[in-house]
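Student: For reference, the sequence and a predicted model appear below.
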Amino acid sequence: MKKSVLVAPLLFSAFSCVTVMATENIPANSQIFKEAKSLPKIPANPKVFTGKAEVIQMSQQVPGMPVHNGIVIFERGARTFWHIHPAGQFFTVLRGEGRTGVYGEKARVVNPGDVVICPAGVKHFHGAGPDTQMVQMTVTGDHPEGKGVTRLEEVTDEQYNNIEK
């Protein structure tokens, strides 16, 4: 069975929110910057998240960069449903303590600076710990058919609380 890989600790000394616009809006030899306060927080869909979470989309696909990224703010105990990324994903924990797991295995605790690499096709979840908010930055591969994620069933409390020691 495929597993996600946890690389720890990889610490980021600075983090800025940069939004990339559609290619035609980026002047040649330039960058576009957006202040963090201008990026809207969108409530996570309760049909694919347990508990309260917010999503900040940071970028759209840009030719030559087949990924998109965002920030997810999970409140205590909040988590994604089981899901699969057809082109893979990695995320970095920016704040708080979280949990992540691969289907059929025990979940892992993740902390600020930890990086979780989840190859294409691996059924997994991620979210906050039971007693703390967790903020993560995700980078998700864009699948050629345009589907970055396949959402599946809810992660049970038993699966969420089955922690690797």
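Tutor: Ah, there it is.

Student: For the rest of this, base every contact and every neighbour count on C-alpha atoms.
Tutor: Noted.

Student: Tell me which residues touch the residue most central in space within the chain, please.
Tutor: Centroid-nearest residue in the chain, with CA atoms, centre = their mean: residue 138, separated by 3.6 Å. Residues counted as contacts of residue 138 (CA atoms under 8 Å, 6 or more residues apart in numbering) are 69-72, 89-92.

Student: Next, find the distance separating it from residue 54.
Tutor: 13 Å (CA to CA, to the nearest Å).

Student: which neighbours do these two share?
Tutor: Contacts common to residue 138 and residue 54, judged by CA under 8 Å, 6+ apart, are residue 72.

Student: Go ahead and list the helix or strand containing the residue nearest to the centre of the chain.
Tutor: Take DSSP states H and E as the rule and residue 138 turns out to sit in strand 134-141.

Student: picking up where we left off before, please name the spatially closest residue to the residue nearest to the centre of the chain (chain neighbours excluded).
Tutor: Among residues not flanking residue 138 along the chain, residue 91 sits closest, at 4.2 Å (CA to CA, 6 or more residues apart in numbering).

Student: next, the one to line up against it:
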Amino acid sequence: MDIFAAGSRPTLRARSEWFTGTVWQDPVIEAPAPARVRVLRVSFEPGARTAWHRHPLGQTLHVTEGCGLIGLRDQPPRVIRPGDTVWIPPEEQHWHGAGPETGMVHIAIQEAGEDGATATWLDHVTDAEYGADPTG
């Protein structure tokens, strides 16, 4: 058993290749093999978001603070709020992040594929895609 004391691992700024705006990541767990689970607490400042991406084994998001958005290709984004849990099936292209005026924090849970990767990163979400009317 391992216990990771609060504050013992640094908060990291998310990579600009994969995110737009300011995003901070706190590790929760990257379990050793044979487990595949990886969990992060992700904090998005207003307007910040992921790039388009997909996960080989899917992803679960659980919103803990703020108000955010999640989008799928060719669909307007949907609003997500504290207490909402989102399941994204394997290989579904999507993005997620904060609202334009509000920050958002979620727990991101995913598993690594056979090659050890948890995501395939694609193009950045355009301002038009991000700003599409979430009510459809």
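Tutor: That came in fine, so what should we check first? Fair warning: this is a prediction, and the values are worked out from it, not measured in the lab.

Student: TM value for the aligned chains?
Tutor: TM-score for the superposed chains, counting by TM-score structural alignment, normalised by the length of structure 2: 0.93, backed by 135 aligned residues with a CA RMSD of 1.3 Å.

Student: picking up where we left off before, how far out from the middle of the chain is the strand holding residue 138 of structure 1?
Tutor: For strand 134-141 of structure 1, the separation from the chain centroid amounts to 3 Å (computed by CA atoms, centre = their mean, to the nearest Å).

Student: okay, and that strand goes to which residues in structure 2?
Tutor: Using TM-score structural alignment, the residues of structure 2 aligned to strand 134-141 of structure 1 are 104-111.

Student: can you check stretch 85-102 of structure 1 too?
Tutor: So stretch 85-102 of structure 1 sits over residues 55-72 in structure 2, by TM-score structural alignment.

Student: What's the match for residue 122 of structure 2 in structure 1?
Tutor: Per TM-score structural alignment, residue 122 of structure 2 is aligned with residue 152.

Student: what about that match, neighbour count?
Tutor: Other residues lying near residue 152 of structure 1 total 16 when counted by other CA atoms under 10 Å.

Student: I figured it hits residue 83, correct?
Tutor: Yes - using CA atoms under 8 Å as the test, residue 152 of structure 1 is close enough to residue 83 to be in contact (5.2 Å).

Student: ok, back up a step: for residue 162 of structure 1, see how far away the residue nearest to the centre of structure 1 is.
Tutor: For residue 138 of structure 1 relative to residue 162 of structure 1 (CA to CA), the value is 24 Å.

Student: Equivalent analysis for residue 66 of structure 1, please.
Tutor: 34 Å.

Student: Likewise for residue 149 of structure 1?
Tutor: Residue 149 of structure 1 is 24 Å from residue 162 of structure 1, by CA to CA.
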